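[1] Turn this into a structure:
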Amino acid sequence: MNHTIETILEHRSIRKFTHQTIDDALLTTILNCAIAASTSSFIQCVSIIRVCQQDRRETLAQLAGGQAYVASAAEFFVFCADFNRHKQIHPEAQLGFTEQTLIGAIDAALMAQNALLAAESLGLGGVYIGGIRNNPQAVSDLLEMPSHVIPLFGLCLGYPDQHPEKKPRLPQSLVIHQEAYQPELDKQILNDYDNQTRHYYRNRSNGNKDMSWSEQITTALNKEARPFMKDFIHNKGFSTR
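    Now for the predicted structure:
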């Protein structure tokens, strides 16, 4: 096993950071790693907004659901799907296709994962902030995003001030399908994983959270999440056709 694999397998979300800043040269390297990620058809339809002003950080922390580490992390970035740049290059560009929305989301995720892995390999930690989509219009207004740019998620980076237990992932037997999709879920393997997840939550919460993975997704998928997103992305020029 090499250092790259060890870094990947040791991933855990960090939500508490020291006050140490990230050296400019180090940050440049991390961002270069992000930009080096694969991009569909070389379209390169992602922009990253680095937010340094403390008042903006604090506003974003509240808009993201009161996640204080958005304000306290050494660095905070917002990853955006961006076709405004392309519109400026080619004003007659045909935009609004759902496939373009998917490309923007996929490319942004690849860039962010490159950035986080690079950061973790250098002794830093981070956490993704999907809560940016709790109030997408307010985030868009705050960060002055024009049409054809939408915020997808945030990323906190900094030096860890905690070492949380790793959250267990689904085993390969439930994720990897051989040759074709296997429709029957192995209930025994799922039950074992549910027990593992329940044990993790009990340890993490000092016994205050007692929930299996199946119970968690039942709760999460029992209601519509962020129903305003469809209208928001339409108004921004995404997935209109």
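[2] CA only for contacts and neighbour counts going forward, please
    OK.
[3] For the helix ranked longest in the chain, enumerate the helices and strands it packs against.
    Scanning the chain for the helix with the most residues, using DSSP state H, yields helix 98-121. Secondary-structure packing of helix 98-121 (3 or more Cα pairs under 8 Å, 6 or more residues apart in numbering; DSSP states H and E): helix 3-9, helix 24-35, strand 46-50, strand 75-82, strand 125-129, strand 149-158.
[4] could you redo those as JSON lines and give each row distance to Gln67 and mean neighbour count?
    Shown next, in JSON lines, are those (distance: least, Cα to Cα, whole Å; neighbours: other Cα atoms under 10 Å):
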{"stretch": "helix 3-9", "distance to Gln67": "25", "mean neighbour count": "12"}
{"stretch": "helix 24-35", "distance to Gln67": "23", "mean neighbour count": "16"}
{"stretch": "strand 46-50", "distance to Gln67": "17", "mean neighbour count": "20"}
{"stretch": "strand 75-82", "distance to Gln67": "12", "mean neighbour count": "24"}
{"stretch": "strand 125-129", "distance to Gln67": "9", "mean neighbour count": "23"}
{"stretch": "strand 149-158", "distance to Gln67": "11", "mean neighbour count": "25"}
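[5] Name the nearest residue to the residue most central in space within the chain, ignoring sequence neighbours.
    The centre of the chain sits closest to Tyr128, judged by Cα atoms, centre = their mean, with a distance of 4.0 Å. Excluding its sequence neighbours, the residue lying closest to Tyr128 (Cα to Cα, 6 or more residues apart in numbering) is Leu155, at 4.5 Å.
[6] One more, please, to line up against the first structure:
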Amino acid sequence: MSTPTIELLCHHRSIRAYTPEPVSDEQIELILTAAQAVSSSNFLQCTSIIRVTDTELRSKLAVLAGNQPYVTQAPEFWVFCADLNRHKQLVPQVELGKAEQLLVGCVDTAIMAQNAVVAAESLGLGCVYIGGIRGQIEQVTTLLNLPKYVLPLFGVCIGHPAQHPDIKPRLPKAAMFFENHYQPIQKSLIDEYNTTMANYYQQRSSNQKVSGWSDTIEKILNSVKRDTMLDYLHQQGWINK
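    I've put the predicted structure just below:
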């Protein structure tokens, strides 16, 4: 038996067009309250959110994120950051730079962002994640005045939807949900899913294309270079140990 919460989660789609109607202060407060209610590793609460309201700054971030116009069009644009700088300020002698601390910061921040997105969608709003801010992460760091031990992971656009895109079919559960041990792929499952995705791409209301799912893997993984990321992380104080 389904529930309203499950129905909401299963109807998620990325929204990239918004009406001019602003997100109200009450809605922002509710979204933030829901975001802060998440679990946090050892209750470190190592996430900070930067709400970008300056139009010039927003425009620069849109360009750095890959010329994504909805970064400027959306009523709200928030940048979610893993943040251990706050802890360093409070306890200067704390030892930072460990790989596990990076993982903790990323996990905490991703969980918080997803709570925020679900809360926003429950209020009738739409969202899209903007991982493109990592494409020019050094410039983003400078624009947002991010100190050492703060890592901008992604942005989130929030607003009233001006579009209703189709829901993308997900991988078959048997291809990603295993019991006791990891399992190699079942080619028949992936072949079936590729057919499903090819039909979806051809029939959706916009941006039709001819491909399956696995056809896109090489192009996507090879095109996202960001070869300076490790150096950047070191400069920001992450994974030095």
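[7] returning to what we had before: how close does the residue nearest to the centre of structure 1 get to Glu99 of structure 1?
    As judged by Cα to Cα, to the nearest Å, Tyr128 of structure 1 and Glu99 of structure 1 stand 24 Å apart.
[8] mind listing what the nearest residue to Phe154 of structure 2 once chain neighbours are set aside touches?
    Once flanking residues are discounted, Phe154 of structure 2 sits nearest to Gly131: 4.6 Å by Cα to Cα, 6+ apart. Applying Cα atoms under 8 Å, 6 or more residues apart in numbering to Gly131 of structure 2 gives the contacts 65, 153-155.
[9] Could you report the separation of the residue nearest to the centre of structure 1 from Pro171 of structure 1?
    Applying Cα to Cα to Tyr128 of structure 1 and Pro171 of structure 1 gives a distance of 22 Å.
[10] so which of the contacts of Gly131 of structure 2 comes closest to Thr228 of structure 2?
    The shortest gap between Thr228 of structure 2 and any of the contacts of Gly131 of structure 2 belongs to Leu153, at 14.9 Å (Cα to Cα).
[11] Quick check: the closest one touching Ala82?
    Yes - assessed by Cα atoms under 8 Å, Leu153 of structure 2 is found in contact with Ala82 at 6.9 Å.
[12] list residues touching both of the two?
    Cys106.
[13] does the residue located most distally from the centre of structure 1 sit in a helix, a strand or a coil?
    Distance to the chain centre peaks in structure 1 at Glu92, reaching 31.6 Å (criterion: Cα atoms, centre = their mean). With DSSP: H, G, I helix; E, B strand; the rest coil as the basis, Glu92 of structure 1 sits in coil.
[14] Please pull up the equivalent of it in structure 2.
    Using TM-score structural alignment, the equivalent of Glu92 of structure 1 in structure 2 is Gln93.
[15] For Pro75 of structure 2, see how far away its match is.
    40 Å.
[16] what's the nearest residue to Val150 of structure 2 once chain neighbours are set aside in contact with, if anything?
    Spatial nearest neighbour of Val150 of structure 2, excluding adjacent residues (Cα to Cα, 6+ apart): Asp83 at 4.5 Å. Residues in contact with Asp83 of structure 2 (Cα under 8 Å, 6+ apart) are 46-48, 105, 149-151.
[17] ok, the residues you listed vs Leu221 of structure 2, which is closest?
    Among these, and counting by Cα to Cα, the member closest to Leu221 of structure 2 is Leu151, at 21.7 Å.
[18] I'd assumed Cys81 was in contact with that closest one.
    Yes - using Cα under 8 Å, Leu151 of structure 2 is in contact with Cys81, at 5.2 Å.
[19] Can you tell me the number of residues neighbouring the aligned partner of Lys187 of structure 2 in structure 1?
    The equivalent of Lys187 of structure 2 in structure 1 is Lys187 (alignment by TM-score structural alignment). Other residues near Lys187 of structure 1 come to 10 when the count uses other Cα atoms under 10 Å.
[20] I'd like the distance between Lys187 of structure 1 and Asn32 of structure 1.
    44 Å.
[21] Please apply the same query to Phe77 of structure 1.
    In terms of Cα to Cα, Phe77 of structure 1 sits 14 Å off from Asn32 of structure 1.
[22] same question, Asp161 of structure 1
    From Asp161 of structure 1 to Asn32 of structure 1 the distance is 25 Å (Cα to Cα).
[23] Any chance of CSV for the helices and strands packed on helix 98-121 of structure 1, columns distance to Asn235 of structure 1?
    Shown next, in CSV, are those (distance: least, Cα to Cα, whole Å):
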stretch, distance to Asn235 of structure 1
helix 3-9, 37
helix 24-35, 28
strand 46-50, 18
strand 75-82, 14
strand 125-129, 23
strand 149-158, 10
